[in-house]
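K.L.:
here is a sequence together with a model predicted from it:
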Amino acid sequence: MLSALLLEANRIVSTESLVDAIWGDDPPPTARAQIQTCVSALRTNLAAIGEESQLVTQEPGYLIKVSGDQLDATLFTSLRKKAYSLADEGGIEEAAALTRRADELWRGPALSGTKSHKLQSMAAQLDEHRLINLETHIDLELQLGRHAKIIPELSALVSKYPLREGLRGQLMLALYRSGRQAEALEVFRSGRVILVEQLGIEPGDDLRRLESAILAGDRGLHLPGGTARAPAPAPAAVSGAPEPFETAVPFQLPPDIADFTGRAQLVDTAESLLLAGGEGRPTPVAVLAGPSGVGKSTLAVHVGHRLMRQFPDGQLYCDLGGIQPSPTAALDVLGRFLRALGIPGSQIPETVDERAEMYRNLLASKRMLIVLDNASEVQQVRRLLPGTGNSSVLVTGRSRMTGLPGARFLYVDVLDLDESIEMLAAVVGKERVADEPDAAAELVRMVGQLPLALRIIAARLAARPNWSLVWMLDRLSDERRRLDELAHGELVIRSSLALTYDGLTEDGRRLLRLLSVLEGGRIPTWAAAALLDTDLFRADDLLESLVDAQMLEIVGTGTSGGPRYKLHSLVQLFAREELERPREADETEPALTRLVGGWLALAEEAHRRLYGGDFTVLHGDAPRWHLSDVHVDRLLRDPLAWLEAERVNLCQAVDLAAETGQAEACWDLAVTLVTIFESRCYFDEWQQTHQRALHAAGKAGLVRGSAAVMCSVGSLYLSRSQLSAARQALQPALESFTLLQDTHGLALARRNLALLAQRQGDSHTALGLYRQAVADFRAVADHVGQTNALAHLARLALDEGRLDDAEGLLDEALEICRSTGSRRTEGQVRLVLSDLMQRRGRYQEAEDLLRDVLDLVRSRGDIAGESRILHRLGMVNARLGRISVAQSLLHDVVGIRERIMDRVGAAEARLELAQLEAEHTAQLARFELNLGCSSG
């Protein structure tokens, strides 16, 4: 953790960022508690060396204070900047000395021994900057005519980094200037062998030009007076270079492909456009447009990786889903980008305009590359543009985006014949292509020289080494007679995909068709089983067959360790066309009913395992699709973690249910998901899913479903302290449940209305509603709801000074918790019990209770609950005379409540902090006064 803090020295590091740095995508439930423990231990160690004040809590996390000469990385950066400035002014000698000093700060690889993937990535960037500094230093030494002196060091570096062409070129130049032309050429030849054998690529243009110049004895390689003249410093070594590596930056680009082929002119043009920005200039926007399957996305990702060094503050990437029926909305993209930039979910604004404003503010001083893939229209992109020219935007789409301000359009056509053959050889193997050159040329013509179509055919050949290229031609001949007239239209893609599709089994084709209905997301294996109504193992076999056929790709693993799958967008379109063909029986409706039923069954079971039963939530009678108990146990080992991991898919399942007329399942799933929305403060998802569910239920005339959703919306507004809106949602829900004589619904609505009345200071109304809710919950055996209402009644009794009544209510609530085994609800009751202990003056007992509950709350990631407990702990410690501890706890409370947008709660904590500080000051003054009097 210290490494993560020091990499962001003098900057606030959020708790979420620390969790991500230490545990990555799989943090333990106690991650936040462990972070606090580590912070405490660090402070103890810092105190031992007199540096206790260096690590401070500051919303939304922690800040470590370090002076410029305390951290090698900071000093390294400073020396590099000074060196660049001196080099610009002609101070080559002084600049060389500074770059040497910067290198001498290193004692080995950065962050050696760390196991964190994020820190390893940061370490790799730091190591990269060390190498850039070394290359800069060598350039400066070459300008000073010290070519002979640096040959030993350069030789060692080239041996250590054989793929680094910059170092190899510098060694060639130093050898040539030292009169060792043959050795310089041998360095080139050995480097070429390494590149070809290890990566399958030729040396870059710069290295090849240098070889030609050495062969020709080019006098331009020499300095005046017979010594060599060094080439201009590399872009990363001049004064206009981007700032050195900054930590905690997003690198969202998908992986670059190893066999990227051709496009040299397009790559150069795109890079020139994207690097044309800067302070006071318009935002550079390059648009890659062309037909489907031409490789626009691959080209954009490749350019992004090449420019990684020139955009040191990171790269943002989003697939906007342009060819899908429902493209990704700017609101959602901005939310994802803001999270990637370190903004906690609870601080992200609700409206698209506010999000866009925050996004532009964050990017104003950064140099970032934003890649917007598969854009469908100008309006989709416009809100995602930065406000300054420091950052650049690369857009891909089928249209030219002519209405996008300042955009430069680059047309991406099919590959030429030579590039197509080179791409085929990269996938199939050079020897196979060389053995059948005519067949290879004809084959790439037959697939239209379109990269996606070519890659599919090449993948089939690579998977079947016994097939000849001529045999592949024979298989394609009938299909391609109809496609010769369409050189690079969508029919090329469709026909290429049809060849693979026809080679699938009937079940494989059926699964592909059904998968095409799913929008985005990461498809788990069980979802395929639900679509086909088969077992997991059969579904897994079929999914793998689609992967082998290049119709499906693996995009990671789920919480149970199983793979996740995703359809390429063009494959998805093709499969949808196949799905829409007339068939004897409609396979879509029952399959989607099973899929939604599967999500509903799992979400329901996750809630049941968290609460000990179907408590505090209403359910409908929509059909469920059930996995075996063994597989359910494996998926839901940690129910809250599963809900978190599947949050996007679950929200999409709500949308799918609404779109396919499954209104009953739609509202049921939406209200069940409040378990995760409430615990993790996912207010956007809470509101969006409930809007869809309310519309679906209303359209279908489901009065009970509409009331259940409105009751849940009321809870959302209560969580956001929007009391007027809460009443507008809850009152109609109460009326509907009354009309339906739905006792459980009445209990939930009355409980929420009672809480609203309590918040508004109407204790009398709250008391009556809570008592009715307790009776209703008891009648339907909702033990958690009953316990919750009893705890609120106890709170009212405490507020009115009826301590014995409060104790009796809490005893009753605790007895229910023990009988049902509901630890989650028991924690809520113990929270109120701790308040009772305080009122009775038993502060140590209160603290012990709170510490127990805090561990429970942190283990399930309940942020709002954590703030309530820390608040009480602060007040208990104040009563025990531990003022500094109390102040620290209340500072944490303020930070948490600001993150979850609880302005009222944050203000309460600030007020109590101010009172504590005033009391502390008064105590000190009294002490000094008494001391003065006694000494006088």
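P.N.:
Looks like it arrived, so ask away.
K.L.:
contacts, neighbours, all on C-alpha from now
P.N.:
Will do.
K.L.:
so Glu646 versus Thr402, what's the distance?
P.N.:
The gap separating Glu646 from Thr402 is 38 Å, by CA to CA, to the nearest Å.
K.L.:
the two: which has the busier surroundings?
P.N.:
Taking other CA atoms under 10 Å, Glu646 and Thr402 do not tie; Glu646 has more neighbours (20 against 13).
K.L.:
what's the end-to-end length of stretch 542-556?
P.N.:
End-to-end distance of stretch 542-556: 18 Å, with CA to CA as the criterion.
K.L.:
second structure for comparison follows:
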Amino acid sequence: MSVHSITGDRCFRILGTIEVDAGWQRLRVPPGRQQIILGALLLDANRVVGMDQLIDAVWDERPPATARSQIQICVSALRQSLAGPGEAPIVTIAPGYLIRVADNELDLHVFERNLAKADVAQQEGRLAEAVQLLRAALALWRGDALGGGVGSRQLTACAVRLNEQRMTALENCVDLELRLGRHHDLIAELTGLVEEHPLRERLRGQLMLALYRSGRQADALGAYRAGRDVLVDELGLEPSEELQALESAILAGERQVTPTNEPVGPPAGQIVQPRQLPADTADFTGRREPVADLVGWIGGDQGAVPVVVITGMPGVGKSALAVHISHHVADRFPDGQLYVDLRGSQPQPADPVDVLCRFLRALGVPGSAVPEELEERAEMYRSVMADRRVLVVLEDAAAEAQVLPLLPGGPGCAVVVTSRFRLAGLPGARLCEVEVMDQEQSLELLGKVIGRDRIEAEPGVAEALVGTVGGLPLALRVVSARLVARPHWSLAAMMGLLADERHRLDELSHGEIMVRASLALTYEGLSKRSRRLLRLLSLVEAETFLGWIAAALLDEQPARGAHLMESLVDAQMLNVAGVDVAGYPRFKFHDLVRVFARERLTESESRQECQDAVERLVGGWLALAREAHRRLYGGDYTVLHGNGLRWDADPSYVSAALKEPLQWLESEQACLCSAVRQAAATEFDEACWDLAVTAVTLFETRGYFDDWQETHEVALNAVRKAGNSRGVAAVMCSLGSMHLSRRRLAQAELMLEPALELFDELADVHGRALVTRSLGILAYIEGRPVAAAELYDRAQHGFQLAGDRIGEAYVLGRFAQLDIGRTRYDQAIERLRQALEICRETGNTRLEGQLLYRVGRVFLLQGNYEQAEQMLMTVLDMVHATGDVLGESFTLHSLGTVHLHMQELDKAEPILRHALSLRERLRDQFGASRVRLDLAALLTQRGEVREATGLVQEALRVFQSRRLPAWEDKARTALADLSGLSDYPHQGVSPGGIQSLPSGQ
């Protein structure tokens, strides 16, 4: 026999005060919140404990607005306290935290394992061994569990439950020792226990029996009379029938007197074996992995009652899976299967008191013998089930409190629970999240019901059909039933009925099967505020969304909004779709839930309420995007802003999410574009154009030119419709900059000239400076350096008046570019030095990288190739760190030409090819063609004339389409050189034949 004991590098104790031992050292856990949080985590050790559960444990129902951040601070402090060798014991896993506890490191786990082994030993008749195991389990206790609950209502309830387990184990141990004849040894212990717990009749009966068997009949009767006096005085009750019967037996001097806790069961010879499982689904489809997992779990050696909780959104097939696995394992439970619908999603869920009565009668207990109170019924239920092997299936549970009284105590039983809520509070439960079906499973189910021939006749329509209902099994059942009832219908006809989102739920009903009704049951069970949040969330156009959006839509404290969002996840009306860059959860709707929520939205919210909610939503994105720009640029530089509403998210989220601003912008790219479209659709023109031009911080750096153009065209239509002149000018200025980046010079001019006129009319100094700078770049590209210098000078003056330091630094860099073209390298370096000082003062690393790139070009043109290489490698590290793909492509191009000049062709070629692939990925055909010219020069030196000719011809085609005569001349000259080499493939050209160098745009 092996007795489990608490061992390990780090030992956790909650069977008494909450303590942690590490080696010979006892780690101090400060009382209050840290002890509560540690206790809550240890109660569910090795399972995720949600943030909301921890908040409830600390503050019950009235948490402060800063509850989440306070929990995070406490967890951080606990991590530091528990730090030691190996992995950190507390890890963050959405939606909360998990504490890792190895075997035998937690006294509660050791206690439960010893109890389970004692049960097995008792059933096999090894009573002395069972007693030894029970005494080892009881020796782990040092007082009330969890220190009595350390002031937490939630932990206090858990402590009460654990203390009751301890007393039950103690009473069971005493019973076994009485059966082993150890009555003399027990008298002193039982006397103290009865004095400590005078109302526990089982203990008193055990004391009476120990005294009587020790020849102390008078003392045994005295113990009875003392107990009767206590019961009458304190409760006005007579002792139980069992205790009175024991007194009578002692008075009569009977030789065989038994304990008072004999289990109540059916009469001898009338063992009842209930078979209450509903029929299995004949065409059950898919779910192979969860079926195998759950069947294995139920049949495994858990050492306690295996409990399976199957959860998922309405209509996902929880009941079908539960019944299916129950039939799979039914033969392992020869004493029967109990089944009940707990109606957790109904207005009036089933009362455990009534369910226990049904179960006891089904197990053979006469109705007259069933007690009245919940606790007494639960005790009888556990007693009847103690030596049986019964499977209990609890359908549609509302909460843990509804399930706990229905859990049997005997390890030979098992429990399967389904719920629309995550019942994380059930001890030791195996949670199974049922997902919607994928396309393959959906088509398989549809084919089983309507026939494979109809699927094969319209395969494309069948795929679209299952996609329209999002793989929801209930919806697929409805579609299948309607198609079976109408064999003359095509799948296309059914698809046509579902095409209109406004009437989709109307079509997803057949007889008593209705998707809307299934969703409505869960919806009506939500709190009033959760229902409103669900409705307002349907306004969000993005596929996924973050927790702060809840607070924005409801216009309330961030912590409260996040709590309500989690309540929708718990109710399976929202799904968690991963996490954002800061580790915060992302959420998403199932398509049919979104349709349902929009239906309820139109019924319950006014148009103005919806408008206000969308304005706050867009304002939240605007505030975050603006802050991301500020952190990247060191302030509101080189960007214009409007006066649309801004809604500020929780500062703790902003701080965490924008730690890496560009990374956050990229992760929210789809949401930002969606917000621009939504702002335009709801006629918030100021927020629309502001968000569009602010998002250029991302679009430009990552080369997202399609998003840049699409969002700006949407914004331009919105501001023109609203008659918003400044918005029109700002968007046209930004579009002009985009066309310049893509070398669409004519389109750029069409945008920039009208924008300048509007800014002049508005006397907008900052806007005029931005558009003048872009016109200067246009002049430079067109080969008009004098005009470019004049425009740069006007732009610099404007930036100075507007206080735009980065704008000023940018123009200095452009002036340096002109100096480089005139070979005034010292003057260029001085301008670049001034610009770099501004960048370092403001913390703008992106522009700093661009300026250092130009310094590298100066070294290259001066023939200082080693210095050029060193500087460009520094810039390459910078653009890699910021994820600036466009900057990386320019830097690689220049680095490749440096190696080409140094005749290091093996180094130059892969670098230039990489630069070309980046330019093509960014769809920058002009930039790509410039790289092609230099790559062609390299290939020519190697004698690879054919590939070189193809590259130059492709470059010439692009330059001609863009009407860039200077670059056309370069390409034609290169072609002429290659033509002369066509008969002499091994002749090369010198590095001086290279026709292009990056301009550093």
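P.N.:
Okay, I see it. Since we're looking at a predicted model, the values are computed, not measured.
K.L.:
report the TM-score for the pair.
P.N.:
Scored against TM-score structural alignment, normalised by the length of the first structure, the superposed chains reach a TM-score of 0.50; 518 aligned residues with a CA RMSD of 4.3 Å.
K.L.:
how about the contacts made by the residue lying closest to Met878 of the second structure once chain neighbours are set aside?
P.N.:
The shortest distance from Met878 of the second structure to any non-neighbouring residue, by CA to CA, 6 or more residues apart in numbering, is to Gly849 (6.4 Å). Shown in contact with Gly849 of the second structure (CA atoms under 8 Å, 6 or more residues apart in numbering): 875, 878-879.
K.L.:
and the nearest residue to Leu491 of the first structure once chain neighbours are set aside, which of the three is it?
P.N.:
With sequence-adjacent residues excluded and distances taken as CA to CA, 6+ apart, Leu491 of the first structure is closest to Leu483, at 7.1 Å. Three-state call for Leu483 of the first structure (DSSP: H, G, I helix; E, B strand; the rest coil): coil.
K.L.:
so who does Leu483 of the first structure touch?
P.N.:
446, 491-492.
K.L.:
can I get the contacts of Gly849 of the second structure in a markdown table with distance to Pro661 of the second structure, neighbour count and secondary structure?
P.N.:
Listed next are these as a markdown table, based on distance: CA to CA, whole Å; neighbours: other CA atoms under 10 Å; DSSP: H, G, I helix; E, B strand; the rest coil:
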| residue | distance to Pro661 of the second structure | neighbour count | secondary structure |
| --- | --- | --- | --- |
| Val875 | 19 | 25 | helix |
| Met878 | 15 | 19 | helix |
| Val879 | 14 | 22 | helix |
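K.L.:
any idea which helix or strand carries Glu761 of the second structure?
P.N.:
Glu761 of the second structure belongs to helix 745-762 when elements are defined using DSSP states H and E.
K.L.:
equivalent range in the first structure for the helix or strand following that helix?
P.N.:
Following helix 745-762 of the second structure in sequence order, the next helix or strand is helix 765-781 (DSSP H and E). Helix 765-781 of the second structure corresponds to residues 743-759 in the first structure, going by TM-score structural alignment.
K.L.:
now tell me what touches the matching stretch from outside.
P.N.:
Outside stretch 743-759 of the first structure, the residues within contact range by CA under 8 Å, 6+ apart are 616, 618, 707-708, 711, 714-715, 718, 723, 726-727, 730-731, 733-734, 737-738, 763, 765-770, 772-774, 776-777, 779-780, 782, 785, 789, 792.
K.L.:
what range does stretch 717-731 of the first structure cover in the second structure?
P.N.:
Going by TM-score structural alignment: stretch 717-731 of the first structure matches residues 739-753.
K.L.:
okay, buried residues for that stretch please.
P.N.:
739-745, 748-749, 751-753 (16 or more other CA atoms under 10 Å).
K.L.:
ok, now stretch 171-185 of the second structure?
P.N.:
In stretch 171-185 of the second structure, counting by 16+ other CA under 10 Å, buried: 171-178, 182-183.
K.L.:
span of that stretch from start to end?
P.N.:
15 Å.
K.L.:
what's the answer for stretch 690-702 of the second structure, then?
P.N.:
19 Å.
K.L.:
OK, contacts around the corresponding residue of the first structure for Tyr865 of the second structure?
P.N.:
Using TM-score structural alignment, the partner of Tyr865 of the second structure in the first structure is Tyr843. By CA under 8 Å, 6+ apart, the contact list for Tyr843 of the first structure reads 837, 876, 879-880.
K.L.:
now do Ala707 of the first structure
P.N.:
Contacts of Ala707 of the first structure (CA under 8 Å, 6+ apart): 732-734, 736-737, 745.
K.L.:
what's it aligned with over in the second structure?
P.N.:
Looks like Ala707 of the first structure aligns to Ala729 there (TM-score structural alignment).
K.L.:
give me the secondary structure label for that match.
P.N.:
helix.
K.L.:
in which helix or strand does the residue nearest to Met878 of the second structure reside?
P.N.:
helix 845-861.
K.L.:
please apply the same query to Ile55 of the second structure.
P.N.:
helix 51-59.
K.L.:
so stretch 655-670 of the second structure matches what in the first structure?
P.N.:
Aligned using TM-score structural alignment, stretch 655-670 of the second structure spans residues 633-648 in the first structure.
K.L.:
how far does that stretch stretch from start to finish?
P.N.:
21 Å.
K.L.:
next one: stretch 92-110 of the second structure
P.N.:
Using CA to CA, the two ends of stretch 92-110 of the second structure sit 25 Å apart.
K.L.:
and the strands in the stretch 501-650 of the second structure, which stretches?
P.N.:
Along the stretch 501-650 of the second structure, counting by DSSP state E, counting those that start in this stretch, strands occupy 509-510, 513-514, 544-546, 575-579, 585-588.
K.L.:
mean deviation, the first one versus the first structure?
P.N.:
It stands for strand 509-510 of the second structure. Following the fit onto the first structure, the mean deviation recorded for strand 509-510 of the second structure is 4.4 Å by mean CA distance after the TM-score superposition for the first structure.
K.L.:
what helices or strands is that strand leaning on?
P.N.:
The helices and strands touching strand 509-510 of the second structure, judged by 3 or more CA pairs under 8 Å, 6 or more residues apart in numbering; DSSP states H and E, are helix 473-485.
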